[in-house]
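**Q** This is a predicted model, with the sequence first.
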Amino acid sequence: MSEIFVMYELDQPAAARSSAATSPAEERPVVRVHAANAAPGSSTTPGPRTMCGRDTFAMGTASWKPSEHLGSSWYTPKYAQLVCAQCDAVMEI
């Protein structure tokens, strides 16, 4: 099986603010956790679609790698309550 990437669907950014005090690198909350295969010919880049068919372009890639945590779930335990049911079903097969 190819490398699996844990992808974070992030909350939409807040409306543009006139204040320069807001950092552009401000962390956005995770809304849903998805799984994606590696891009064709790569082991370091997620593919264009998650297991449930969502576009990965605007998602964040988690540092959690299932291949480094054998015997654990494919997703980051911190976000267990936010796991996409469709991605989880595919990962169970």
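**A** Here it is on my side, so go on. Numbers count the residues shown, from 1 in each chain.

**Q** Please make it C-alpha for all contacts and neighbour counts, starting now.
**A** Fine.

**Q** end-to-end on stretch 78-85?
**A** 16 Å (C-alpha to C-alpha, to the nearest Å).

**Q** dropping in the other structure now:
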Amino acid sequence: MSGIIVVHELETPTPGRAAGGPAPGAGAAVRQVHAAPAAPDTTTEPGPRTLCGRDTFAMRAAAAWTPSGEPGSPWYPPEEEGLVCPSCDAAMDDG
């Protein structure tokens, strides 16, 4: 699972960050957890779309979470199981 980035869809869309401003979505509640392929030439930035087809522009990468890749382990942070996008989860199961 090395090419997957876990991203959070936030309750309130946030505009792009101004230089020196707070990180996008800082303090916003997580609405749903998605999986996105990593952007080309990086392992830390999500590509433009999640596996379910949503735009990742206003989403935030899950802090300090990387899927382990171990068989049977979740691709998402276990404490966020109730927020997982069913379409991304199905795509990860197929993958």
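**A** Looks like it arrived, so ask away. Remember, predicted model here, so these are calculated numbers, not experimental data.

**Q** wait, what's in contact with the closest residue to Pro46 of the first structure other than its chain neighbours?
**A** The shortest distance from Pro46 of the first structure to any non-neighbouring residue, by C-alpha to C-alpha, 6 or more residues apart in numbering, is to Ala38 (4.3 Å). Contact analysis of Ala38 of the first structure by C-alpha atoms under 8 Å, 6 or more residues apart in numbering lists 2-5, 44-47.

**Q** Now that we have those, which of them are buried?
**A** Buried members of the contacts of Ala38 of the first structure, counted by 16 or more other C-alpha atoms under 10 Å: 3-5, 45-47.

**Q** Strands - which of these land there?
**A** The strands, defined by DSSP state E, take in 4-5 from those.

**Q** Would you mind giving the buried ones among the contacts of Ala38 of the first structure as CSV with distance to Met59 of the first structure added?
**A** CSV is the format used below for these (distance: C-alpha to C-alpha, whole Å):
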residue, distance to Met59 of the first structure
Glu3, 17
Ile4, 15
Phe5, 11
Thr45, 12
Pro46, 10
Gly47, 11
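
**Q** which of the contacts of Ala38 of the first structure does the second structure keep?
**A** Cross-checking those against the second structure gives 3-5, 44-47 as conserved contacts, using both residues aligned by TM-score structural alignment, their matches' C-alpha atoms under 8 Å.
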